[in-house]
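Student: Just to be clear, the model below is a prediction. Sequence and coordinates:
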Amino acid sequence: MKIGFDAKRLFHNNTGLGNYSRDLVRILKTYYPNNDYILYNPKPKDLPFFSDKNNFNIISPSGLMRKLHFIWRTYGIAKTATAKQLDIYHGLSGEIAVGLPSNVKKVVTIHDLIFERYPHLYSKWDRKAHFKKFKYAVDNADAIVAISEQTKQDIVTYLKVAPEKIEVIYQGCAQAFKEHYTINELQTTREKFNLPEQFVLNVGTIEERKNALSLVKAIKDLDTKLVLIGRKTDYAKSIDQYIAEHKIEHKVIFLHGVSLIELAHIYQLATVFAYPSIFEGFGIPIIEALYSGTPVITTNSGVFPEAGGPDSIYVNEYDVEQISDAISTLLKDETTRLQIAEQGKVYAQKFNDEQIAKHWNNLYTKILE
C-alpha cells in the first residue's frame, strides 16, 4: 500500500497530537515495512524520534507555497504528483486535504471535540474553523476513526455521524515508556532535575482543562512534592498566584526541556501519577504511566476509566479533598501502590503496538477492497 499522512503534527507538535502521529507511523512502519509511507510536512523540519528515515518519502511545499504553508496543507497536497499515486490518505488530526483524487481512499482520525464541548476555551473564530474542517473530513472520509468510545459518542452528537460509520482504534504510546531503565540511568535524571525521592507527577499542557490547580491545592498539606511537566499557558498564572499566597514554592516543581527518554525516566521515578483532567479525547499520559508501572489517580467520568482500566484510582476532578485523600492513601501504602502498578501494566497491553498495527492494517485493507 502507498499511504500518505497529514504530518504537520508529527513534525511540529511535541505533545499529544504529535505523539499520536509519530507513534502510529512508527508502529505501521515496524509491522508493515513493505508499505510506502509518504509524510506531507507543510514546514521543513528534521524528522523527529525516528532513527531510520529510509521508508519515508517526505513532501513539503516549494516556491511561494513555502510561505503559504497553511494553505498548502489544505489545498496544495492534492495537487502534488505523489497524491495522485496514493492508495490511502490519512488525516491524523481531524482534517483531510481538499481535492484529493476520487480513487484515493480517505481516512480521518478524530481525537476529541473539545471545542464543541467547552466552547468557552476557544475563540469564536477557532471554533468555526475547527468545526468546518472536522465536518468536511467526516463528510468526505471513507473511514472515520475515533481514539475512544467517548470520542465516538461526541462525533455522533456534534458532527451528526451515524455510529456505524465510526470505528474506535485506541492509541498506544512511545516505546520509551515500555523500556526498563537501570538504577544509574534513573538516578542521572533524578539528579539532573533535582527530583526528590518521593513525588506526585502530572504531565500535560498547563491549561484550564487539565486542572492542575486542583492538584496543587490537593498536595498543599501533604508531605510530598508535585512535579508538573508541560507547556505553560495563561492559566499557569493562577497556579503561580496560589503557590505564592500559600508559600508552597518548595512543594511544586515545574520542569521544562525534558527529552522523551528523560520523561520516561521521570514516570518510573514518580511515586504516583495524578491526572484530574476535566476532559480528554483519550488521555495518553495515563497509558504512559500504566506502562511505566506508576499507579494512576484520574477523573471518574468521561474517557478516563476507559484509559485507566479497572484498577486505577478515580476521583471527582473538582473535589480537592477527595484528590488529596487518594494521593495520601497511595503515598502511605506501598503494597497498594505496587498492586495497582502491576495490574495497570496488564491492562495496558490492550494498547500494545501489535494490536494497534493489526487494527489499522485491517481498516486500510477493508476500505481498499
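Tutor: Yep, that arrived.
Student: drop to CA atoms for contacts and neighbour counts, all remaining ones
Tutor: OK.
Student: what about L222, how many neighbours?
Tutor: Neighbours of L222 under the rule other Cα atoms under 10 Å: 14.
Student: host element of it?
Tutor: Here L222, judged by DSSP states H and E, is contained in no helix and no strand.
Student: Excluding sequence neighbours, find me the nearest residue to it.
Tutor: Residue nearest to L222 in three dimensions, not counting chain neighbours: S328, with 7.0 Å by Cα to Cα, 6 or more residues apart in numbering.
Student: what does S324 give?
Tutor: Closest to S324 by Cα to Cα, 6+ apart is A218, at 4.5 Å.
Student: and the spatially closest residue to L113 that is not a sequence neighbour, how many residues sit next to it?
Tutor: In space, L113 comes closest to D154 once its chain neighbours are excluded; the distance is 6.6 Å by Cα to Cα, 6+ apart. Residues near D154, counting by other Cα under 10 Å, number 21.
Student: in which helix or strand would I find D154?
Tutor: Element membership for D154, per DSSP H and E: helix 149-159.
Student: So which bits of that helix are buried?
Tutor: Using 16 or more other Cα atoms under 10 Å as the test for burial, helix 149-159 gives 149-155, 159.
Student: second one coming, line it up with the first:
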Amino acid sequence: MNIGFDGKRATQNLTGLGNYSRYLIRLLTILYPENKYLVYTLKNPSSGMAIKDVVYKYPGNQLFKSYWRSKSVVNDLIRDKIDLFHGLSNEIPFGLKSAGIPSVVSIHDLIFIRYPQYYSFIDRAIYKLKFRHAAQKADKIIAISEQTKNDLIQFLGVSEESIEVIYQDCDPMFHQSVASSVNAEIKERYTLPDKYILNVGTIEERKNLMLIVKALLEVPDIHLVVVGRETSYSQKVRQFIKENKLHERVHLLQNVAYLDLPAIYQQAELFIYPSRFEGFGIPVVEALHSGVPVIAAKGSCLEEAGGPESIYVDPDDELEMADQIKNVLDNDEKRIKMVSAGREYLNKFDSKRISGQLTQLYQNVINNAKR
C-alpha cells in the first residue's frame, strides 16, 4: 500500500498531535515496512522529528502553502498513486472523495464544542468547519477514545458504524528504565527535589493545575514539579503560590528537553493529571510506563487511559485530591498495587495490536472503495 499522511503536526509539533502523528507513522514503518509511507508537509521536519524510512513531500509553490495543504495536495496524491490518505489531526483535504482517494481521519477530541469558553469565536468556527468536513467525507473515522467516539455521535451526528476506536501508546522511550547515573544528572540539571508529585501538560485553565496547588495546602512535606508551556492562566497559579507561601514547594519547569522527560517521570512519587477534559490523556500512559501511580480527574476519558486501579477525583474538590494524595504517599502497599496494575493495563496499548488494527482498517477502506 502507498499511504499518505498529513504531516503538518508530525514535522513541527512537540505536543499531543505531533507526538501522536510521529508515533503512528514510526510504528507502521517499523512493523509494516512493506508499505510505502509518504508525509505531505509544508516544512522540513524540525530537529529530532524526522522519521526514518518515510518520503517527505512539499508544496511546489511556496506562495500558496496553506491552499496546497487544504486542497491542491490532492493533485500530488493522485500523481504519487496514493492508495489511502490518513489525516492525523482532525482534518483532511477538500476534494479527496471526488478524486477517488479513500481516506481515514483521526479525531482526537471535541473540546471546542464542550468547552467553547476556552476558544475564540474564530477558532471555534474554523474547527467546526474542518471537523465536520472530515467527519462527513472520510471513509472511516478513528476516534482515539470511547469518549471521543461518543462525542462524535452526540455533537456531530456521526453514525456509530463510521467510527472505530483505536488507542495509542506513548513514545517507546518511556518504556525503558533510566540509568541511575542519568537520573542523577537530570535531577541536578533541573534542581529536582528529593520527593515530588509530577504534573506534565500545558499550564492552561482546562488542565486545572490549581487543583493540585490548592491540595498542597493540606499535604505537607511534598513538592510539586510541573513541566509544561505557560499561558495567561499561569499567572493565576503563580499568584496563589505566592499568596500561600508555596513558592519553595512548587517548581514550574520551562524548556525541558523532551528526551529528559522519562527521568523526570521515573523519579516522581506520584503523577497527577487533574484536567477537566481530554480526548485521551497520553501523559497518564507515560506515567504508567514509568512505574508511577496516577491520580486523575473524573469526567472525560482519563479512566480509559489510566485503568481501573488508578484514582479519579472530582476536578473541583481539592480536599478529595489532598486525601487521595496522602492515601497514596502514606501507603506503600497501595502504591505497589497501583504500579503493578498499571503495567498490566498497558497491554491494551500494545504497539503490535495497534498497528494491526490500523493496517486492517486501511485495507478494509481500500477494499470497500474498489467495490
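Tutor: That came through fine. The model shown is predicted, which means the values in this text are computed figures rather than measured ones.
Student: List the contacts of the residue nearest to S324 of structure 1.
Tutor: By Cα atoms under 8 Å, 6 or more residues apart in numbering, the contact list for A218 of structure 1 reads 320-321, 323-324.
Student: Which secondary structure element is home to it?
Tutor: Going by DSSP H and E, A218 of structure 1 is part of helix 212-219.
Student: can you tell me what part of structure 2 that helix aligns to?
Tutor: Mapped onto structure 2 using TM-score structural alignment, helix 212-219 of structure 1 covers residues 209-216.
Student: gap between that stretch and the chain center?
Tutor: Taking Cα atoms, centre = their mean, to the nearest Å, one finds the center of stretch 209-216 of structure 2 at 23 Å from the center of the full chain.
Student: with structure 1 superposed, average distance for it?
Tutor: Mean deviation of stretch 209-216 of structure 2 from its aligned counterpart in structure 1 after superposition (mean Cα distance after the TM-score superposition for structure 1): 0.9 Å.
Student: Next, the contact list for the counterpart of I88 of structure 1 in structure 2, please.
Tutor: The equivalent of I88 of structure 1 in structure 2 is L84 (alignment by TM-score structural alignment). Contacts for L84 of structure 2 (Cα under 8 Å, 6+ apart) come out as 1-4, 101-104, 362, 366.
Student: To which residue of structure 1 is G281 of structure 2 aligned?
Tutor: G281 of structure 2 maps onto G283 in structure 1, with residues paired by TM-score structural alignment.
Student: show me the contacts for that match.
Tutor: So G283 of structure 1 contacts 303-304, 307 (Cα under 8 Å, 6+ apart).
Student: Name the nearest of those residues relative to H130 of structure 1.
Tutor: H130 of structure 1 has its nearest neighbour among the contacts of G283 of structure 1 in V303, at 21.3 Å by Cα to Cα.
Student: So the closest one versus G283 of structure 1, what's the distance?
Tutor: 8 Å (Cα to Cα, to the nearest Å).
Student: same check, this time on H90 of structure 1
Tutor: Using Cα to Cα, we find H90 of structure 1 at a distance of 22 Å from G283 of structure 1.
Student: re the thing from before, list the buried ones in the match of helix 212-219 of structure 1?
Tutor: 209-216.
Student: what do you get for stretch 272-291 of structure 1?
Tutor: By 16+ other Cα under 10 Å, the buried positions in stretch 272-291 of structure 1 come out as 272-291.
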